[in-house]
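>>> Predicted model and sequence below, questions to follow.
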Amino acid sequence: MRKIYVIGIGAGDPDHLTLQAAKAIGRADVFFLLDKGEAKESMIELRRRMLKAYARPSRRIAEGRDPDRDRKPDDYVGTVEDWRSRRSAVTEALITEHLLDEETGAFLVWGDPTLYDSTIAILDEILARGTITFSYEVIPGISSVSSLAAKHRVPLNRVGRPVQITTGRRLATEGWPDGVDDLVVMLDAGQSFGDVADADIYWGAYLGTADEILRSGPVEEVAGEIKRVRAEARDQHGWIMDTYLLRRRDPLDGSPPAAAS
C-alpha cells in the first residue's frame, strides 16, 4: 500500500516546522509540488531548505501545474468545486506516475492542512474515484492564525467568549457574525475590514518570513495605512498572504478589550 503524508509546514518561519513534521519529511520518498505560476520564489526556497535539512538525499520531487481559476466568479462555490476537481486530476496523475508500491509520498502544506486548504478534500476525491489506492496521514502545522496572534501578543478570544474564523468574502457580504466579539479573517483580497466600525484590527502579512509586516490599531485609524502597505508589498513581491483579527471595542460580555499595539 502506498502512503501519503499531508504535512503542515507552518506560516513561513523555518522554525515553525514541528518535530513530527520533520520526521515525516525524513520518511518520504517523493514530494509532490503544484506550481501556481506566480512569483513566489521565497516560498519555493523555504521548501528547498526544509528538504535539504530533513529529507533523504535520495528523495524525488514530482511537479505539476496548478490549474488556473477565476478569483472573482459569480458562482464562487461552483467555481471552487470545478477547480478542485481539475486539481485532483493533476494530483492523481502525479501520484499514479511517481509513487511506486510501498513508497511514501508527501505534500508540504503552508500553515495547517485543516484550515482553508484543499489537499485533504482533493485526496478524498481521488480515493472516492477508486482508480488508485493509498492511505494518508495529516501532520498538523502552525497556522497563520496562531502566528498572527503570537506576533501581536494577543489571545484570539476573550474570557468565555467565542472566536470565529471566516473569509473576507463572507465578511463583505454578510457582515460581522452575531454573538462574536473576535473575528479572524482570511483570504481577503478585497480588504473588507475598511467597512468595519468600532473595532481594533491586528493585521499581518508574510508572517514568519523576513518580509513580515505587522500593523494594529483602531480600524478607522489604520485601515488606510494597511491598504497602502499591502498594495506596495504585493507589487514588490508579486503575491501576498495576509490575515487579521478584528476585535470589538465594546465586547458583548462587558470585558475590557485588549489594547492595540
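Alright, I've got the coordinates. Residues are numbered from 1 along each chain as shown.
>>> make it CA atoms for all contacts and neighbour counts henceforth
Noted.
>>> any chance you could map the helices in the stretch 1-150 of the chain?
19-27, 41-54, 76-98, 119-129, 144-152 (DSSP state H, counting those that start in this stretch).
>>> need those helices in JSON lines with mean neighbour count and distance to residue 64, can you?
Formatted as JSON lines, the helices of the stretch 1-150 of the chain follow (neighbours: other Cα atoms under 10 Å; distance: least, Cα to Cα, whole Å):
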{"stretch": "helix 19-27", "mean neighbour count": "18", "distance to residue 64": "19"}
{"stretch": "helix 41-54", "mean neighbour count": "14", "distance to residue 64": "14"}
{"stretch": "helix 76-98", "mean neighbour count": "16", "distance to residue 64": "7"}
{"stretch": "helix 119-129", "mean neighbour count": "15", "distance to residue 64": "14"}
{"stretch": "helix 144-152", "mean neighbour count": "19", "distance to residue 64": "25"}
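>>> And here is the other one:
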Amino acid sequence: MQLFLIGIGSGNPDHLTLQAVKAINAVDLILIPRKGAGKEDLADLRRDILAAVLTNPATKLVEFDLPVRDEAVADYAERVNLWHDAIAGVWAENIGGAEKVALLVWGDPSLYDSTLRIAARLSPAPQITVIPGITSIQALTAGHAIPLNELAEPVTITTGRQLRDHGFPMGVKACVVMLDGECSFQTLPQEGLHIWWAGYAGMAQEIRLSGALAETGPKIIAARAQARAEHGWIMDIYLLRRRHDNI
C-alpha cells in the first residue's frame, strides 16, 4: 500500500502546491478525520479543499471519528503513544484493500505533526510519500511581513509546554512557539521581549497582533479567548524576539 501524507497548509486551498493537487487526484482513497463537536470546521476545511481541487471521480472519500486521547493516563508520553496506537487502528480499519491512500495533513507532515509516527505503526508497513505544505511559521511571518530570523542569527522552534517548563531558549534571540494552548508567554519576564502572534494563520479569519510583550500579551489572551468561543477551536502561533534598537 502507498500512503501519501499531503501537507495542506492552513486549510486555504490557495496554499496547495501543484504537487499536492496531483497527489490528491492520483489516489484511490482519501481519509478525512472528524474531531468531534466544536471542531467540525476542521473536517469542513478538508472537504472544501477537495471540492476545489479533486477532479478524479474514482477517488473515494472516507470519513472517520478520531479517537479521543485518554487524559486519565498520567504520563504524557504514554498517553500520546496509546492515542497514536488507537488512531493507527482506525486508519487500518478504513483503508481496507485500497492501494493508494492519502491523508490531508494540516500544515506540513514534518513539523510538530504526528502523522508520520502514526503511519509507522501500520502493518504491513506502507510505502510513504510526503508532500510538503506551507507551515504556520511561513503563514505567520508572511502575514506580519517579517523575516523569521535577524541577520546571521539562529532561531529556535519550540512548544508552549517547553516554554512554560524551561523558559526562553538559551543561546538564541528569537523563538517560534507552537502548540501553546495556555499562552505560555505569560510565564516569561515580560520586559525586553517583542511578540508577533497569529490565530488561524493564513486563513480567511486570521487574527494578527504584534508589539512589546508586556503590552500585547493581554490583548492576545483576550483575542484568543474570544475567537475560540466564536469558532469552538483555535490554532495559533507566535514569534518571540529579544528586543534591540532596530525593533
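Thanks, I have it. The structure presented is a predicted model; accordingly, all values stated were derived computationally and were not measured.
>>> Drop the TM-score for these two in here.
TM-score of the superposed chains, computed with TM-score structural alignment, normalised by the length of structure 2, equals 0.93; 244 aligned residues with a Cα RMSD of 1.7 Å.
>>> List the residues that contact residue 203 of structure 2.
10-12 (Cα atoms under 8 Å, 6 or more residues apart in numbering).
>>> Which one (most neighbours) among these?
In terms of neighbour count, residue 11 stands highest of the contacts of residue 203 of structure 2 at 28 neighbours, by other Cα atoms under 10 Å.
>>> Could you find the closest non-adjacent residue to it?
Closest residue to residue 11 of structure 2 apart from its sequence neighbours, by Cα to Cα, 6 or more residues apart in numbering: residue 45 at 5.8 Å.
>>> What segments of structure 2 are strands?
2-7, 29-34, 60-65, 100-105, 127-131, 156-159, 174-178, 193-199, 207-212, 236-242 (DSSP state E).
>>> Redo those strands as JSON lines? Include distance to residue 72 of structure 2 and mean neighbour count.
Converted to JSON lines, the strands of structure 2 look like this (distance: least, Cα to Cα, whole Å; neighbours: other Cα atoms under 10 Å):
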{"stretch": "strand 2-7", "distance to residue 72 of structure 2": "30", "mean neighbour count": "23"}
{"stretch": "strand 29-34", "distance to residue 72 of structure 2": "22", "mean neighbour count": "21"}
{"stretch": "strand 60-65", "distance to residue 72 of structure 2": "20", "mean neighbour count": "13"}
{"stretch": "strand 100-105", "distance to residue 72 of structure 2": "27", "mean neighbour count": "24"}
{"stretch": "strand 127-131", "distance to residue 72 of structure 2": "33", "mean neighbour count": "16"}
{"stretch": "strand 156-159", "distance to residue 72 of structure 2": "22", "mean neighbour count": "17"}
{"stretch": "strand 174-178", "distance to residue 72 of structure 2": "24", "mean neighbour count": "23"}
{"stretch": "strand 193-199", "distance to residue 72 of structure 2": "29", "mean neighbour count": "23"}
{"stretch": "strand 207-212", "distance to residue 72 of structure 2": "34", "mean neighbour count": "18"}
{"stretch": "strand 236-242", "distance to residue 72 of structure 2": "26", "mean neighbour count": "23"}
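>>> Format those as a markdown table; extra columns: distance to residue 76 of structure 2.
Shown next, in a markdown table, are the strands of structure 2 (distance: least, Cα to Cα, whole Å):
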| stretch | distance to residue 76 of structure 2 |
| --- | --- |
| strand 2-7 | 25 |
| strand 29-34 | 23 |
| strand 60-65 | 22 |
| strand 100-105 | 23 |
| strand 127-131 | 27 |
| strand 156-159 | 14 |
| strand 174-178 | 17 |
| strand 193-199 | 26 |
| strand 207-212 | 31 |
| strand 236-242 | 22 |
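>>> Tell me which of these sits nearest to residue 21 of structure 2.
strand 2-7 (9.1 Å; Cα to Cα).
>>> mean per-residue distance, the closest one to structure 1?
Mean deviation of strand 2-7 of structure 2 relative to structure 1 after superposition (mean Cα distance after the TM-score superposition for structure 1): 0.6 Å.
>>> who wins for proximity to residue 67 of structure 1 among the helices of the stretch 1-150 of structure 1?
Short answer: helix 76-98, nearest of those by Cα to Cα, at 6.1 Å.
>>> relative to strand 30-35, how tilted is the closest one?
Counting by axes from the mean of the first three to the mean of the last three Cα atoms, to 10 degrees, helix 76-98 of structure 1 lies at 140 degrees to strand 30-35.
>>> helices or strands up against helix 76-98 of structure 1?
Judged by 3 or more Cα pairs under 8 Å, 6 or more residues apart in numbering; DSSP states H and E, the packing partners of helix 76-98 of structure 1 are strand 60-65, helix 119-129.
>>> List the contacts of it.
Applying Cα under 8 Å, 6+ apart, the set of residues contacting helix 76-98 of structure 1 is 30, 32, 62-70, 73, 118, 122-123, 125-126, 132.
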